[in-house]
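S.K.: Here you go, sequence then predicted model.
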Amino acid sequence: MPSLLDRIRNVRVNNTLPDQGCRHKDQIQDVSPSADGCEDCLKTGDPWVHLRMCLTCGYVGCCDNSPNRHATKHFQGTEHPLITSFEPGEDWIWCYVDNALIFPE
C-alpha cells in the first residue's frame, strides 16, 4: 500500500473557503503515531469518540465530538495545520488553517 506521502501527491480538496485549496499539504511529514489512543486522555483516563493524528509530529488526539477535543487543542497550541483520521477505514486529511478536507487518491 502506498504511503500517505505518495498518495497526497494526487489529492482532491474540498474546502469551505472559496477558491483557496490547501496551502499546507506540502508540510505533511512521514510520522509515526505518538500513542495507540488519545495521548492526553490516556494520561487522565478520559474517554474519546474518534482519534486524529497530527501530520507534522504524529501526536494522536481525540476528535471534536470527544469531551476534551485534544486534536484541536494540539493545533491551537502548536499551529500544526494538518491532521488525518486515525480510525480504521477512514482516509482523509483536515487542514485547520484552510478549512479544507483533503482526500488522498
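M.R.: Ah, there it is. Residues are numbered from 1 along each chain as shown.
S.K.: drop to CA atoms for contacts and neighbour counts, all remaining ones
M.R.: Will do.
S.K.: How about the contacts made by the most centrally placed residue in the chain?
M.R.: The structure's the chain has its C-alpha centroid closest to I83; by CA atoms, centre = their mean the separation is 1.2 Å. The contact partners of I83, by CA atoms under 8 Å, 6 or more residues apart in numbering, come to 52-55, 71, 93-95.
S.K.: And here is the other one:
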Amino acid sequence: MTSDTGIDPSVPPSGTGCVECDADGGWWFHLRRCATCGHIGCCDSSPAKHATAHFAATGHPVVRSFEPGEEWFWDYATSEMYESGPDLAPPVSHPAEQPAPGPAGRVPADWAQTLR
C-alpha cells in the first residue's frame, strides 16, 4: 500500500453494521470498513453497495474487510487487494454472533437469489 492512501489507524468503526442499511431498514451480505473515517458500508455483493458509494462520495480509497477473521484491504483507486495492512482501532470486525448476511431479522428468505 502506498503512503498516500489516507488510512487513519486511530479512527474506530462507525458501528457494527452498514450505516445506510441500518438507517433505511436494509440488509447486507458482508461489511467493509473505510480505513480513513471508519464508515461501515455493505460490500458490492450486497443489494445497496454502500461501501463503494461511500468511496464515490468521499474519495476515501481504502477499505478493510469488517468480517471476523478477515484482515485484507482493498484500494478502490488502484483496484488492488492487500492481504494485510496497518492495525486499525478496535473492533476489527462486526460481532461474531452477528450473522452474514445480516442483520438478523431483516434478511429476506430468498436472499441468495437477490445477490449477483
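M.R.: Yes, it's here. Only a predicted model underlies this, so the values are computations on that prediction, with no experimental measurement involved.
S.K.: re the thing from before, any idea how far the residue nearest to the centre of structure 1 lies from P47 of structure 1?
M.R.: 20 Å (CA to CA, to the nearest Å).
S.K.: that older thread, grab the nearest non-local neighbour of the residue nearest to the centre of structure 1.
M.R.: Once flanking residues are discounted, I83 of structure 1 sits nearest to C54: 4.4 Å by CA to CA, 6 or more residues apart in numbering.
S.K.: State the number of residues packed around the one you found.
M.R.: For C54 of structure 1, the neighbour count with other CA atoms under 10 Å is 28.
S.K.: got the contact list for the alignment partner in structure 2 of it?
M.R.: C54 of structure 1 maps onto C34 in structure 2, with residues paired by TM-score structural alignment. Going by CA under 8 Å, 6+ apart, C34 of structure 2 touches 13, 40-41, 51, 60-64.
S.K.: most neighbours, which of the residues you listed?
M.R.: Of the contacts of C34 of structure 2, with other CA under 10 Å as the count, G41 tops at 32 neighbours.
S.K.: which SSE is it in?
M.R.: strand 40-42 (DSSP states H and E).
S.K.: Contacts made by that strand with the rest, please.
M.R.: For strand 40-42 of structure 2, contacts defined as CA under 8 Å, 6+ apart pick out 13-21, 28-34, 48-52, 54, 66.
S.K.: what do you get if the cut-off is 10 Å, keeping everything else the same?
M.R.: 13-22, 27-34, 48-55, 63-66, 93-94 (CA atoms under 10 Å, 6 or more residues apart in numbering).
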